[in-house]
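Student: Sequence and computational prediction follow.
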Amino acid sequence: MLTFIGLGLGPEGISLQGLRELQEADVVYAELYTSLLPGFDISQLERRIGRQVKRADRKMVEENPEEILTAAREKRVSFLVPGDPMVATTHVDLRLRAARSGIKTRIIHGVSIASAAAGLLGLQSYKFGPSATIPFPDNPSTRPYEILAENFNHGWHTMLFLDLREEREAMTANEAIGIMFGLEERLKGSVFTAESLTAVVARAGADDVLVRADRAEKLQREDFGPPPHLLVVPGRLHFLEADALEIFAGAPKEVVQWHMSRR
């Protein structure tokens, strides 16, 4: 049995059901390269559940998961992941490999940044279109801009995740905005300009969570503290969403009104 367990968004984000499963597991793995978990400490979790947690790197999970699958064929294995288990494609792939090997799988869900960010900003979750990740400049891609342009045409909100290297180097919102400005300059679709209403969510789930919304040019100059950061570009706004961005994220009324008149 292979059980995928979501860690949520921080050190206390795991559910009681997840903790109980860890305490009853024979083997526990933790994958921590797909997202940052501020304040999370494996040693503290080990003391809490009374067993060792093996750290699974990208190579073990994506290229050679046989150690995990072999253990799951005969033992009760728990596999910890940041956020909610099946948001990342790599976890779906591992579950498929297990299923094809005749290994039963189970999911214990955790809070996902996808739902948390929408809630923090007061945006309606069903109005989000496809999301994308903004990669570091040494691995350039036009995909984030193309996704934003597609969502923009439909009036949908866009969630843009920021790249994270396995060695724990995390992109900041300021860097991400600069990269999107560069894509706008190249592709000239007028979907991410200096005037664009943009939101930053920093450290969702932590005590020092921060949410800000303003013109992209203004946000690029602000300090949001340590990562993880996330960008959200609103689409067509309901009047309650407009109020929420002003009250919860400090968006200037004139910026929100300009955005709504444009949409």
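Tutor: That came through fine.
Student: Please count neighbours and contacts with C-alpha atoms only from this point.
Tutor: Will do.
Student: my guess is M180 contacts Y145, does it?
Tutor: Yes: here M180 lies in contact with Y145, judged by Cα atoms under 8 Å, at a distance of 7.0 Å.
Student: Tell me which of the two has more neighbours.
Tutor: Y145 (24 against 20; other Cα atoms under 10 Å).
Student: hold the first one in mind and look at this next one:
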Amino acid sequence: MLHIIGLGLADEKDISVKGLEIVKKAERVYLEAYTAVLLVDQSVLEAYYGRPIIIADREMVESSSDDILADADTKDIAFLVVGDPFSATTHTDLALRCRQHDPPIKTRTLPNASILTAVGATGLSLYAFGQTVSMVFFTDNWKPDSFYDRVKDNLKLGLHTLVLLDIKVKEPNLQALARGRIVYEPPRFMTAAQCAEQMVETEETRQEGVCGKDKLAVGVARLGSDGEKIVAGTLEELSSVDLGTPLHSLVLCGTNMHEMEWEYVREFAVDQNKFDEIWKRDYAGKS
């Protein structure tokens, strides 16, 4: 059986008791390491779990899944996922491969906390979120704005938008690749400040009033850990805020932000007076 086990958001202790029991008995233990990362190193997990861990990068999961699934029809294999197992479509694809395997491989999923639910720590109601979008690193000649239309759809309904930020792990250097050598770039993790800056930059091009510099937003970092940080303000303010080490996310507030949400979120504001002024002008009573 393939056990797809959520690890939660922070460290080695966030795994469930059921999950830990499976890990300790499994034939092999894999850690998916490219859609998200924990706040601790592989060695910390291995020491706590008492098991060696095989890092499963994008290439292994997407192109060499047979190695992961080897003997899984007769033995227990643990596949560890940061957050919740099905927050990324990659893991749905892996489960489908188990169904299509000959003979079919049974799967079991153990859920855990993910950013999709942990973002409730901001005080924004999870019931008031619309489509989740992703933000990638802009380059000089590539600035995709497909996220903009989905945020626009959310705002038409007054809904908040959770923005998941780009992670670059084990990315090949293109210049080296052109010379026939595989050299990996250092890991990069987008910050909430970079995301806010790119949203404002996109607004300057699109000019449809979706993510201008005065829109209220909330930046979060390391949710679920002892060092979690939450900061609220305008996109312009957040573009200058340092939330520290990864991982970061950002929420663009919807215009239907309830008074109770405002009262909770304002405590995280860079400038409470400015936050209150904009909320009363553009958000209060819009529902």
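Tutor: Yes, it's here. Because the structure is a prediction, the values reported are computed rather than measured.
Student: hang on, the earlier thing: shared neighbours of M180 and Y145 of the first structure, which are they?
Tutor: When Cα atoms under 8 Å, 6 or more residues apart in numbering defines a contact, no residue borders M180 of the first structure and Y145 alike.
Student: quick one, what contacts the residue lying closest to A71 of the first structure once chain neighbours are set aside?
Tutor: The spatially closest residue to A71 of the first structure, leaving aside those adjacent along the chain, is V77, at 6.9 Å (Cα to Cα, 6 or more residues apart in numbering). By Cα under 8 Å, 6+ apart, V77 of the first structure lies in contact with 1-3, 25-29, 68, 71.
Student: Just give me the match in the second structure for V77 of the first structure.
Tutor: Using TM-score structural alignment, the partner of V77 of the first structure in the second structure is I77.
Student: And the strands in the stretch 101-250 of the first structure, which stretches?
Tutor: Secondary structure of the stretch 101-250 of the first structure by DSSP state E, counting those that start in this stretch: the strands cover 105-108, 132-134, 158-162, 197-202, 210-215, 229-233.
Student: what range in the second structure does the first one sit on?
Tutor: Aligned by TM-score structural alignment, strand 105-108 of the first structure falls on residues 107-110 of the second structure.
Student: Outside of that stretch itself, list whatever touches it.
Tutor: So stretch 107-110 of the second structure is contacted by 1-6, 18-19, 85, 95, 98 (Cα under 8 Å, 6+ apart).
Student: and if you look at stretch 124-138 of the first structure?
Tutor: Contacts of stretch 124-138 of the first structure (Cα under 8 Å, 6+ apart): 115, 118-119, 141, 143-144, 147, 151, 156-163, 171, 176, 179, 241.
Student: Show me what counts as buried in that stretch.
Tutor: Residues of stretch 124-138 of the first structure classed as buried: 127-129, 131-136 (neighbour count, 16 or more other Cα atoms under 10 Å).
Student: What residues does the most centrally placed residue in the second structure make contact with?
Tutor: Computing the C-alpha centroid of the second structure and ranking residues by Cα atoms, centre = their mean puts L164 first, at 4.9 Å. Applying Cα under 8 Å, 6+ apart, we find L164 of the second structure in contact with 132-135, 248-250.
Student: Can you tell me what it aligns to in the first structure?
Tutor: Aligned by TM-score structural alignment, L164 of the second structure pairs with F161 of the first structure.
Student: contacts for the helix or strand containing D66 of the second structure?
Tutor: Here D66 of the second structure, judged by DSSP states H and E, is contained in helix 65-69. Residues outside helix 65-69 of the second structure that contact it (Cα under 8 Å, 6+ apart): 2, 30, 61, 77, 94, 98.
Student: With stretch 186-194 of the first structure instead?
Tutor: Counting by Cα under 8 Å, 6+ apart, 148-149, 152, 180-181, 184, 215-218 sit against stretch 186-194 of the first structure.
Student: Which ones among the residues you listed lie within helices?
Tutor: 148-149, 152, 180-181, 184, 216-218 (DSSP state H).
Student: Out of those residues, which end up buried?
Tutor: The neighbour-count test (16+ other Cα under 10 Å) marks 148-149, 152, 180-181, 184, 216-217 as buried among those.
Student: just curious, which of these is nearest to E246 of the first structure?
Tutor: A216 (15.2 Å; Cα to Cα).
Student: so that closest one sits right up against S196, yeah?
Tutor: Yes: shown here, A216 of the first structure and S196 form a contact pair, counting by Cα under 8 Å, at 5.5 Å.
Student: if I look at the residue nearest to F248 of the first structure when sequence neighbours are not counted, how far off is L231 of the first structure?
Tutor: Take F248 of the first structure and drop its neighbours on the chain: the residue closest to it by Cα to Cα, 6+ apart is L121, 6.3 Å away. Remark: distance between L121 of the first structure and L231 of the first structure (Cα to Cα, to the nearest Å) = 11 Å.
Student: cool, and Q44 of the first structure?
Tutor: Counting by Cα to Cα, the separation of Q44 of the first structure from L231 of the first structure is 31 Å.
Student: what about these two, which has more around it?
Tutor: L231 (25 against 11).
Student: tell me the contacts of that one?
Tutor: 159-162, 173, 176, 198-201.
Student: Need the counterpart of it in the second structure.
Tutor: With TM-score structural alignment as the criterion, L231 of the first structure lines up with L250 in the second structure.
Student: Also L183 of the first structure?
Tutor: So, by TM-score structural alignment, L183 of the first structure is matched to T202.
Student: Done for today, thanks.
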